[in-house]
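Visitor: Mind folding the following:
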Amino acid sequence: LGDIQKILKDNLPPYMVPAYIEYLPVIPMTSSDKADRKNLPPPTGQRVAADTEYFAPQTPTQELLAGAIGEVLKLDKVSIRDDFFKDLGAHSMLMAQFGSKLRKIETLPGISMRDIYLNPTVEKLAAHMDTLGGNGAATHGSEAGRRKDIPVAARKYNKAHIPARRDYYICGALQLATMFAFVILGLWVFVTGFEWTYEVRNDNGALYARAVMFSAATFLFYCIMPIAAKWLLIGRWQPQKIPVWSLAYYRFWLVKGFIQYSPMAAFIGTPLYNLYLRLLGARIGTGTVISSKVVPVCTDLISIGNNCVVGRDSVFPGYTVQGNIIHTGPVNIGNDAFVGDASILDVETSIGDGGQLGHVSSLQSGQTIPAGTNMHGSPAEPTDADYCKIERLHCSELRRWSYTLCLFALSFFVSAPLAVIVFYWFLPIATSYVSAGQGLADAPDLGFIKLATTLAPVTLLLFVIGLVLGLVFVASLPRLLNRFLEPGKVYVLYGFHNLIHNIISATSNSAIFNLLFGDSSLIVHYLKAIGYDLGKVVQTGANFGLDQRHDNPFLCKIGSGTMVSDGLTMMNMQMSNSSFSLNRVRIGEKNYVGNTIYLPHDSRAGNNCLLATKVLVPIEGPMLENVGLLGSPSFQIPRITKRDKDAAAEIDDAKRQKQLRAKLRYNIGTMVLFLAINWFYGLVMLVLMFAAARAYLQTGFSAAVHFTI
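Guide: Model prediction:
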């Protein structure tokens, strides 16, 4: 067996070398004259030992490790120099069992999967664990060690708060009453604005002026409300502890809700948004761009210097929660700093001037990035990778504010009044149709069923037309606008090209169509229609999940045979605080992309790579192929595909096509059901709106409130 094993290892990649070699008098066959793997008997012998020289364990740690790996792999003895993967044939699932077994041995220090993969022999892993010591004091390379090297302030949060039962009831009742009051306030604002604008509906000039004033006033009202609530209920945020379900927590919850649901989110990335954060107490420097839609809560504890970049989906709330206690604390970012996409800054963290925190990374409580230092990973560690390579161009404050004011004018002098005028044009037609020309207030009460029956055919027709027009819009408008952009060219922020890019990104990232077509054979056709380059598609029936995003769909290329899970973000845009460029992002052939992957344009992941969930994709070094990437920062693991290939080989092409057609039929059925449910929900809401409007016209505002409840 050793000779056979050696021949196989010399001629096959590691993942194809069998772990067991058995003699069978007869091999079961399928009707298509292939080996019937399902009916093969389970192995009766031992796993084939590596054809290497045996080195016995020399230390107590080596003996424990050799015994544990031997038990997992069902081997009588293991040489301390045998590689777990190349020599012993282990894979990720077996390594997970091995790691779990080691963590149950009290005499061994804490160990992570990263430690196991980076030290894949008993000898290396034992030496590494001996450096950790019994108390787990670690070296720089250890994930467990990095956590212990960091002065994590959160460790002092070790006493959990257990609220009294009355605290649940009191806080819950206050929250329910607040939500009810907020709904009534919103209804009052809508009714007041409707009455004021509708009375001049026949005078287009007056209607336009009132629509502009009302929309702008509503926007300002809902922007001022969080500021007023924060200063009245909290004052200035201080580092403190807030027990969950207490009255202090209720104030925290209320201010948090006001801040995070403010309409100012429409202007994220502009100096107007920075001004909003300053009014909430944050210290934001000039020339800083904050692209994250996650609005910080404890704003007085947030300090961001001049000319900084904070990437999208980054989180720096100024608080953390442990043991039912909210701990607030400072977050400081110096001048010219960079925070990558989807990164997290915990309380009591700081970035020095010119420092960088890479994408999909975290600064844990107590960590600091020194001035001029780049760090990435979770928790962050030093790196030579440069996450902001783009050339900076001159972008004056005048340009930034001019662009912002143009957006503001477009919103409140064009979009808002146009929506009001179209609504008032459509409203008489709808009410006349529902009331048979008698007027909504004078028409007899039709009842819910009859009103729904009356509206159903019209709403269904409009729903289908809207769906088709939406598909045409998503597939055509970005394609037309993309002619104005040149890949790789550096543009100044806050200009015409920036606006075109934002429109393309907003219109082509359709959550509803991703959800509709995702996890089905139709998703590849949809992505091709909006601009993705998918090459030769190997149809699996679920090539992509339900949620994929991009900056520019025409610069996204997916290799043949690649599978993508949910949450892929193609990072076509590279940005500084004054400039941006759009670049092609490519995923190689035969990749498997896990959940929540942010893929930069300079990714070093090539063909046949496995990108594990939330992995930090490397942007420097050689192009990687035939490996798996796990962790943040990432480390390589063997790319095991033998089981998948064996499973695929059991199905011939005709059977696979039959199964794909069957899956597509089920997918189409669920799509129709999904659309029908959404249409029916809209129909019910529309019927209730007509009923509420009729009651309001007959008996006033209280009836509208009743129907709203």
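Visitor: Please make it C-alpha for all contacts and neighbour counts, starting now.
Guide: OK.
Visitor: Who are the contact partners of residue 379?
Guide: Taking C-alpha atoms under 8 Å, 6 or more residues apart in numbering, we find residue 379 in contact with 146, 147, 361, 362, 363, 364, 632.
Visitor: what does residue 171 give?
Guide: Applying C-alpha under 8 Å, 6+ apart, the residues near residue 171 are 245, 246, 247, 250.
Visitor: Another for comparison:
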Amino acid sequence: MRALYLNPTVAALAAAVDGERRSADTEVPEPSAPAPQVLRVGRLGLVVCGFLQLLAAMAYLYITVLVPVAGDRWISQAPTLAFVLGRSAVVGVLAFAILAVLPIALKWILIGRWKREEFPLWGLRYVRFWLVKTLTVISPARLFVGTPVYPLYLWALGAKIGPGVSIFSTSIPACTDLLTIGAGTVVRKDASFACYRAYAGRIQTGTVSLGSHVVVGEHTVFDIDTAMGDGAQLGHASSLHRYQSVPAHQSWHGSPAQRAGAAYETPAPAECGTRKRLVFGLWAVFTRVVLLGGLALSLVNVVLGVLPSGDLAPDRLQFWAQMLPWHLSCWLASSWPASPFRSPCPGCWARSSRPALSIRSMDCATGCSGPSSA
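Guide: Just a heads-up that it's a prediction; the model follows:
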């Protein structure tokens, strides 16, 4: 793809391809390293791992239902609507706190600090890894992505986060102790830095280190053992492969990334002191935990109040049988309204809208010789 943009005519592209072919013929191929042997696990190990994962999933679902159901009994005794909303807010905050703190507590209890290591899939070590990773990914703390609260959550999980960091990616790293982000760094939407990878039947963990005032573009991917120096930039849809490192104050793009022709233009940083961050973080907590949590618990109170049998015991099969139609109704109500628009509307939107910038104009604006090779 990069060759197409660098050679816009057929003649230039043919000459470039011919030159690359000749250089490849003259080069002496280096001996390739032998492929690692895939580590395989027996059927018993798969069964045991799956059974433990099923037990963990059922226990988590029980906790997520037990807290609101237990709180509903207290909410239903409220004498007035104001007390109902107030108690719903209290129970919502408590449920959010439990679900947000649970991954942190289990991480420090089951794992401690993540280290650079390698362990086989489907073993007991993998079960602990999977449990902590899954609870971290589905944590309600994802609601605070893009706010000053989110870096604090990663810090509580063991990540080394500097002041003034802005993270807009919902991809929560699994091995947080191996993540380092310097002061003033901006990580844009959909960037992935999991700090682990699955390879040849093993889980390999490694570091991802970002210096201060680094700019990470959208849809970028960091493999383990990668780094970016202070003031470095990584273009959108780019990737750093293992052991790659971007030197300080350089701009890279592509997959695998390589040095770009010029730096990406970024706007001057806006003034944002500690007071603004504190106020914005508190407002985010209030709106997304107190208000939304209270409204959600009020809705749960209404749903549970109209159950045919009035059975509010989640340890009984009848409770789940009666809740299943409500789950299906909510899922259909949220997914079906958008379905009729998925097939005809893309063509309508394409005819009624046009891009503000072409690819070439975006390259000229950023000073690059061509788009990412990803």
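Visitor: TM-score, when you put one on top of the other?
Guide: Overlay of the two chains. TM-score (TM-score structural alignment, normalised by the length of the second structure): 0.83; 355 aligned residues with a C-alpha RMSD of 3.5 Å.
Visitor: a strand runs through residue 353 of the first structure, doesn't it?
Guide: No: counting by DSSP: H, G, I helix; E, B strand; the rest coil, residue 353 of the first structure is located in no strand; its state is coil.
Visitor: From what I see, it and residue 338 are in contact.
Guide: No: contact criterion C-alpha atoms under 8 Å: residue 353 of the first structure and residue 338 do not qualify, at 9.4 Å.
Visitor: Could you check which of those two is surrounded by more residues?
Guide: Legend: neighbour count by other C-alpha atoms under 10 Å for residue 353 of the first structure and residue 338, higher for residue 338 (29 against 20).
Visitor: was I right about the more buried one contacting residue 388?
Guide: Yes: using C-alpha under 8 Å, residue 338 of the first structure is in contact with residue 388, at 7.3 Å.
Visitor: related to what we said a few turns ago, so can I have JSON lines of the contacts of residue 171 of the first structure showing secondary structure, distance to residue 97 of the first structure and neighbour count?
Guide: Formatted as JSON lines, the contacts of residue 171 of the first structure follow (DSSP: H, G, I helix; E, B strand; the rest coil; distance: C-alpha to C-alpha, whole Å; neighbours: other C-alpha atoms under 10 Å):
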{"residue": "245", "secondary structure": "coil", "distance to residue 97 of the first structure": "40", "neighbour count": "22"}
{"residue": "246", "secondary structure": "coil", "distance to residue 97 of the first structure": "43", "neighbour count": "17"}
{"residue": "247", "secondary structure": "helix", "distance to residue 97 of the first structure": "46", "neighbour count": "15"}
{"residue": "250", "secondary structure": "helix", "distance to residue 97 of the first structure": "44", "neighbour count": "19"}
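Visitor: Just the element for residue 5 of the first structure, please.
Guide: Taking DSSP states H and E as the criterion, residue 5 of the first structure maps to helix 2-11.
Visitor: all helices for the second structure, in order.
Guide: Assigned by DSSP state H, the second structure shows helices spanning 2-6, 10-26, 43-75, 81-106, 124-137, 149-156, 274-285, 292-305, 317-335, 345-352, 359-366.
Visitor: now for the ones you listed, which one comes closest to residue 251 of the second structure?
Guide: Residue 251 of the second structure lies closest, by C-alpha to C-alpha, to one member of the helices of the second structure: helix 359-366, at 10.7 Å.
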